[in-house]
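Peer 1: I would like the atomic coordinates for the input below:
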Amino acid sequence: MDPRDLNVKADWNCRTINFNADDPEDLALAESISQVGVKQPLTVYTEDGKAFISDGHRRHGATMYAIERLRAEIKSVPVQTEDRYSSEADRVFSQIVRNSGKPLTPIEQARVFKRLIDLGWTEKDIQQKTGLARQWIVELLELQAAPAAVTNLVATGQVAATLAMSTLKKHGGDGAKAAGDLTRAVDKAQAEGKKRATAKHLDVSEKPKPVHPDTARLDALRELAGYVENGTDTSVSISQEDDATRDWVVRVGKNYWTGNSFRDAIDSAAASLARESGE
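Peer 2: As a prediction, the model looks like this:
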């Protein structure tokens, strides 16, 4: 089908931006399409005699960029049609399950969940369909309902979604107080030459309580996961080597850290994170 004949509903896709030429990954996709075309079919549905995209907005954006800016001669792209009985909720949910390319960020996931709630789904429905923890779903819904001062910091990568959610929880869901804490944390991080604020940049008004070592380790793992939550490789795993060493390994994307025990491996990863933050 001619990509020029495909329609995109404004704000239907939950991605912040369907295609961004300033994003190296998006630009690489456009360059690839200009050379070899689109290999994975876009999914469309018909409404009022027009074909609308329900899956493949980024590929379509990259295709149009390749045609208009890279002068690629692309006459058609492969498409497949939605099941005739698909509902609007089915199409919205597909943004989670069909997303095999660039993963949705937590903020974008939250938009999908909120739209499903508006269409009559419950948190339990979303949990059963996605296999995600219900607590994660609830916290993302709370995050998307927070003031723009909070969500913008997450969307721009200045704070991790996990940090924003924990700060909201600390203030009992008071978005204004959470926004104040996070904004001050970002200012402090930028004063240190850092691009992203972490928990250490938050102001602590009361005397800190003793932290159990394992609690600190869990926080370290959440911080490590925060580095990849907006990236293309969100693989985070902990395993024990099946060899003579029997070492434990923490893997985040292409990086890994080892230790003689489960705790040692996490401590090694946390120490590496601390060194990186100090650079």
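Peer 1: going forward, measure contacts between C-alpha atoms and count neighbours the same way
Peer 2: Fine.
Peer 1: where exactly do the strands run in the chain?
Peer 2: 42-47, 50-55, 79-81, 236-240, 248-252, 255-259 (DSSP state E).
Peer 1: gap between the residue nearest to the spatial centre of the chain and residue 140?
Peer 2: Most central in the chain under C-alpha atoms, centre = their mean is residue 105, positioned 1.8 Å from the mean C-alpha point. Distance of residue 105 to residue 140, computed by C-alpha to C-alpha, to the nearest Å: 11 Å.
Peer 1: could you measure the residue nearest to the centre of the chain against residue 37, distance?
Peer 2: Per C-alpha to C-alpha, residue 105 is found 26 Å from residue 37.
Peer 1: Quick one: neighbours of residue 15, just the number.
Peer 2: By the measure other C-alpha atoms under 10 Å, the count of residues near residue 15 is 19.
Peer 1: burial count for the nearest residue to residue 30 once chain neighbours are set aside?
Peer 2: Leaving aside its chain neighbours, residue 30 sits nearest to residue 62 (4.4 Å; criterion: C-alpha to C-alpha, 6 or more residues apart in numbering). The criterion is other C-alpha under 10 Å. On that basis, residue 62 has 26 neighbouring residues.
Peer 1: shouldn't residue 62 be in contact with residue 23?
Peer 2: No: in this structure, residue 62 is not within contact of residue 23 by C-alpha atoms under 8 Å, at 11.2 Å.
Peer 1: residue ranges of the helices in this structure, please?
Peer 2: All helices of the chain, identified by DSSP state H, fall at 24-36, 57-68, 88-97, 106-118, 123-130, 134-144, 148-155, 161-170, 175-191, 213-226, 262-278.
Peer 1: now for the ones you listed, which one comes closest to residue 46?
Peer 2: helix 88-97 (12.1 Å; C-alpha to C-alpha).
Peer 1: re earlier: next, work out how far apart the residue nearest to the centre of the chain and residue 15 are.
Peer 2: With the distance defined as C-alpha to C-alpha, residue 105 ends up 8 Å from residue 15.
Peer 1: same thing with residue 89?
Peer 2: If you measure residue 89 against residue 15 using C-alpha to C-alpha, the figure is 16 Å.
Peer 1: Here is the second sequence; please produce its structure so I can put it next to the first one:
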Amino acid sequence: MAQVNSLKSLNRASTDVSKSDLFSVAPHLILEEDGFNTRGAFCEDYYERPDIKAGIRSLADAYKRGDYVPPIIVKVRDGKVFVREGHRRRRAILLAISEGADIRKVQVLEHKGDEAEQTLLIATSNDGLPLTPLERAVIYGRLARWGWSDQEIAERVARTAEHVRQARSLLELPLELKKMIQAGEVAATYAAELFREHGEDAVSVLKQAQQETGDTPKKVTRKKVEKKNAPKIGKKVVEAMHKSVSSLTKRLDTLKEEGDTFTLTLTRDDVEELQELREKLAELEAEPRVDEKQQELTL
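Peer 2: As a prediction, the model looks like this:
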């Protein structure tokens, strides 16, 4: 009996081994369909991002070396071969070819499902690049428009229906806010919280925080926004507070205890100082954004 040293020969000898749906296709035949891939949703120049370019570069080098790279998953429609999973791999192949690599055909796996199944592939694939909350939201929104319930979507992506609902709610945010989320300038959950609180003005709140903290376009956190909006206390108010509190603490020895209550004796001057401080604090609350950049202390 002849030795069996390949899957092809083993397939001939055993019914337990069968051929797959792998095909070899010329790279120039593999196309991207506009709007299908949710990665980079609401982003301009997604493939120019440093992290994405670095990933494509790494894949291109792997193709040049002849390393194993998982096949691209495609869908054939009207004679055209469209990527369904492996957009970065497609670009990496073209990059390697442009740099002299002699890649004439690449392996692809044909996807048999409908549009919904093809979209789910983006959410469930092991591409190594995690989806952002907004990229997931676009997938869930697309399925919802096709009549899928939150529970049905949740079951297919191994999440909860509440997760799906919250993710889809991100699609209701203003376009500029979604762009800031995708650019990594603000967390999706905090952006949604600001939108519930400020509506369309949430974008202005974030941009003002960026300008005042000098962090543009770095991520704006809750701490930075709250710090920016914290009331400012001028030196005069601080001095008045210090004087009043000092005066009160010096009189603690005069406290008279009457059960669970205490009586503190104040002079007329003490009372006038406290009244004056109360008026200054009232003015501060009414006008929390006093611009005294060189003479302010943050409360």
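Peer 1: Stretch 246-254 of the second structure aligns to what range in the first structure?
Peer 2: With TM-score structural alignment applied, stretch 246-254 of the second structure matches no range in the first structure.
Peer 1: give the contact list for residue 149 of the first structure.
Peer 2: By C-alpha atoms under 8 Å, 6 or more residues apart in numbering, residue 149 of the first structure lies in contact with residue 179.
Peer 1: when you align them, which residue in the second structure goes with it?
Peer 2: Alignment note (TM-score structural alignment): residue 149 of the first structure maps to residue 176 of the second structure.
Peer 1: Same check on residue 167 of the first structure?
Peer 2: Using TM-score structural alignment, residue 167 of the first structure pairs with residue 194 in the second structure.
Peer 1: for residue 129 of the first structure, same thing?
Peer 2: Aligned partner of residue 129 of the first structure by TM-score structural alignment: residue 156.
Peer 1: Would you tell me what the next helix or strand after the stretch of helix or strand residue 257 of the second structure belongs to is?
Peer 2: For residue 257 of the second structure, the element it lies in under DSSP states H and E is strand 256-258. Counting by DSSP H and E, the next helix or strand C-terminal to strand 256-258 of the second structure is strand 261-263.
Peer 1: Can you name the next helix or strand after that next one?
Peer 2: Counting by DSSP H and E, what follows strand 261-263 of the second structure is helix 268-286.
Peer 1: What range does that next one cover in the first structure?
Peer 2: Using TM-score structural alignment, helix 268-286 of the second structure pairs with nothing in the first structure.
Peer 1: Other residues contacting that helix?
Peer 2: By C-alpha under 8 Å, 6+ apart, helix 268-286 of the second structure touches 231-233, 237, 240-241, 244, 247-248, 290.
Peer 1: Residue in the second structure paired with residue 82 of the first structure?
Peer 2: Under TM-score structural alignment, residue 82 of the first structure pairs with residue 111 in the second structure.
Peer 1: my guess is its match meets residue 72, correct?
Peer 2: No: here residue 111 of the second structure lies out of contact with residue 72, judged by C-alpha under 8 Å, at a distance of 10.0 Å.
Peer 1: So for these two, which sits in the more crowded spot?
Peer 2: residue 72 (22 against 18).
Peer 1: quick one: the more buried one from residue 24 of the second structure, how far?
Peer 2: Between residue 72 of the second structure and residue 24 of the second structure the computed distance is 10 Å (C-alpha to C-alpha).
Peer 1: Name the residues contacting each of these two.
Peer 2: Shared contacts of residue 72 of the second structure and residue 24 (C-alpha under 8 Å, 6+ apart): 107-108.
Peer 1: Residue 216 of the second structure: neighbouring residues, count only.
Peer 2: Neighbours of residue 216 of the second structure (other C-alpha under 10 Å): 15.
Peer 1: Isn't it up against residue 206?
Peer 2: No: between residue 216 of the second structure and residue 206 there is no contact under C-alpha under 8 Å: 9.9 Å.
Peer 1: how far is the strand or helix carrying residue 239 of the second structure from where the chain is centred?
Peer 2: In this assignment (DSSP H and E), residue 239 of the second structure forms part of helix 235-250. How far helix 235-250 of the second structure lies from its chain's middle: 46 Å, per C-alpha atoms, centre = their mean, to the nearest Å.
Peer 1: Which other helices and strands does it contact?
Peer 2: helix 268-286 (3 or more C-alpha pairs under 8 Å, 6 or more residues apart in numbering; DSSP states H and E).
Peer 1: In the helix it packs on, which residues are buried?
Peer 2: 270, 273-274, 276-277, 280-281, 284 (16 or more other C-alpha atoms under 10 Å).
Peer 1: Stretch 88-100 of the first structure too?
Peer 2: Applying 16+ other C-alpha under 10 Å to stretch 88-100 of the first structure flags 89, 91-93, 95-96 as buried.
Peer 1: what does stretch 80-87 of the second structure give?
Peer 2: Buried residues in stretch 80-87 of the second structure (16+ other C-alpha under 10 Å): 81-87.
Peer 1: Identify, from these, the entry nearest to residue 51 of the second structure.
Peer 2: Among the buried residues of stretch 80-87 of the second structure, and counting by C-alpha to C-alpha, the member closest to residue 51 of the second structure is residue 87, at 14.7 Å.
Peer 1: what residue of the first structure matches up with the closest one?
Peer 2: Counting by TM-score structural alignment, the partner of residue 87 of the second structure is residue 57.
Peer 1: wait, what's in contact with that match?
Peer 2: 8, 13, 18-19.
Peer 1: Mark which of the residues you listed are buried, thanks.
Peer 2: Judged by 16+ other C-alpha under 10 Å, buried ones among these: 13, 18-19.
Peer 1: Tell me the spacing between the match of residue 129 of the first structure and residue 122 of the second structure.
Peer 2: Distance from residue 156 of the second structure to residue 122 of the second structure, by C-alpha to C-alpha: 12 Å.
Peer 1: shared neighbours, the two?
Peer 2: With contacts defined as C-alpha under 8 Å, 6+ apart, no residue is shared by residue 156 of the second structure and residue 122.
Peer 1: do you know how far the counterpart of residue 14 of the first structure in the second structure is from residue 228 of the second structure?
Peer 2: Applying TM-score structural alignment, one finds that residue 14 of the first structure aligns to residue 38 in the second structure. Per C-alpha to C-alpha, residue 38 of the second structure is found 34 Å from residue 228 of the second structure.
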